[in-house]
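Q: Sequence first, then the predicted structure, then my questions.
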Amino acid sequence: MPPENDGDVLSRRGAMPKKGMLSMTSRESGKPEVHKLATPTGAHPDVAFTLPETMTGRVSPAKTAVGDKPVFAYIASLPQPQRGIGEAVDALAAKTLPELHRSVKWGMSYYGVGDGWCFCCGAFASHVKVMFINGAALEPVPPVTPVGMGKTTRGVELESLDDIDERQIADWMKQVASVPGVGGKKR
């Protein structure tokens, strides 16, 4: 998937990336792509930090694996503030849903109870998305309709720890865990 064109992206083959940009070849088209480099909080502005692949709009290289360890490794691989947000969402999920199980699927952390998946959490360049499967049935309905996640998936975008409304997100977690998740049987 090509990056958004904001005027800084190269438009022709063979051009050198501007300062603060990363050039790479697209796996799909074989054409060069350019992605902005992020500067971690507190880092010197002339020192570029390469975003993990998951945050450039592509699927993360994190391998599909079931269990706590792969999810903790995925979260630990993220730069700040995304890592802190991911850790807070994970901790809230563990506190809210005692029978929680975790997995890495499609380059994101997935959470479920019973034998189905209820919601997922994925990091992007400027935010972390928490997406509730069957979220259109939640009260109130979460505000974000993620692209490519299904017609009933809804979620929230969190840019900082201050954006986490623990009461509301925990309520959505409880609601979504009370109905069958993806891949699960009716409860």
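A: It's in.

Q: For the rest of this, base every contact and every neighbour count on C-alpha atoms.
A: Fine.

Q: residue ranges for the helices of the protein, please.
A: Taking DSSP state H as the test, the helices found in the chain are 68-76, 82-96, 166-177.

Q: do you know which of these lies nearest Val104?
A: If you check each of the helices of the chain against Val104 by C-alpha to C-alpha, helix 68-76 wins as the nearest, at 5.8 Å.

Q: here comes the other one, which I'd like you to weigh against the first:
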Amino acid sequence: MVRKKSAKVAKKAAAKRGDAKPPLLSGGNPQIAKGDGDAPVQAYIAAMPGWKRDVGRHLDTLIVRTVPGVRKAVKWNSPFYGVEDQGGWFLAFHCFTKYVKVTFFRGTSLRPLPSGESKHKEVRYLDIHEDDLDETQLVDWVKQASQLPGERL
């Protein structure tokens, strides 16, 4: 008699082999352990579902190209970007069901203002839907944001 492995047992075995995909949280956001550096950010991006993975790769590439030496980390299941001399983070992004939300921590200082308002005084958001990225504007905001004092979180 052949017994089927339960999904739970199969998942544990895959995790031991290192080939398991991280679980997705609400809205399809990858659950990635917090950590500093490029590796956890790349793990997060690799785990982003569907078209959002391409958006994540593109965002990461644009940020690295625009801000040489950018500091990276994953915190609260989101990639964070900062500048060492600024003492904190200037940007993060997060997966939701229908879009990727980019958070500018000092967004009210950016011109023009990113469209998404926040309950936090200085934060502004940019929601990126599939095939909906204004690369020129995003690069300008990343450049501006990286020159502002960082947010300590």
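A: Noted; the coordinates are in hand. Everything numeric here is computed off the predicted structure, so don't read it as measured data.

Q: Do you know the score for how well these two fit?
A: Comparison of the two superposed chains (TM-score structural alignment, normalised by the length of structure 2) gives a TM-score of 0.78, and 129 aligned residues with a C-alpha RMSD of 1.9 Å.

Q: Which one, of the helices of structure 1, ends up nearest to Gly135 of structure 1?
A: Between the helices of structure 1, helix 166-177 lies closest to Gly135 of structure 1; by C-alpha to C-alpha that is 7.0 Å.

Q: If you count neighbours, what's buried in that closest one?
A: Ile169, Ala170, Asp171, Trp172, Met173, Lys174, Gln175, Val176, Ala177 (16 or more other C-alpha atoms under 10 Å).

Q: export the residues you listed to a markdown table and tack on distance to Val144 of structure 1?
A: What follows is the buried residues of helix 166-177 of structure 1, written out as a markdown table (distance: C-alpha to C-alpha, whole Å):
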| residue | distance to Val144 of structure 1 |
| --- | --- |
| Ile169 | 13 |
| Ala170 | 17 |
| Asp171 | 16 |
| Trp172 | 13 |
| Met173 | 16 |
| Lys174 | 19 |
| Gln175 | 17 |
| Val176 | 16 |
| Ala177 | 19 |
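
Q: Quick check: of the residues you listed, which lies closest to Thr96 of structure 1?
A: Nearest member of these to Thr96 of structure 1, counting by C-alpha to C-alpha, is Ala170, at 6.1 Å.

Q: That closest one matches what in structure 2?
A: Mapped onto structure 2 by TM-score structural alignment, Ala170 of structure 1 lines up with Val139.

Q: likewise Met108 of structure 1?
A: Checking TM-score structural alignment: Met108 of structure 1 goes with Ser78.

Q: what residues are up against its match?
A: Ser78 of structure 2 sits next to Tyr44, Ala92, Phe93, His94 when contact means C-alpha atoms under 8 Å, 6 or more residues apart in numbering.

Q: so the third one touches Tyr81, yeah?
A: No: judged on C-alpha atoms under 8 Å, Phe93 of structure 2 makes no contact with Tyr81 at a distance of 9.2 Å.

Q: out of those two, which sits in the busier spot?
A: Tyr81 (26 against 22; other C-alpha atoms under 10 Å).

Q: Not counting its neighbours along the chain, what's nearest Gly183 of structure 1?
A: Gly116 (4.9 Å; C-alpha to C-alpha, 6 or more residues apart in numbering).
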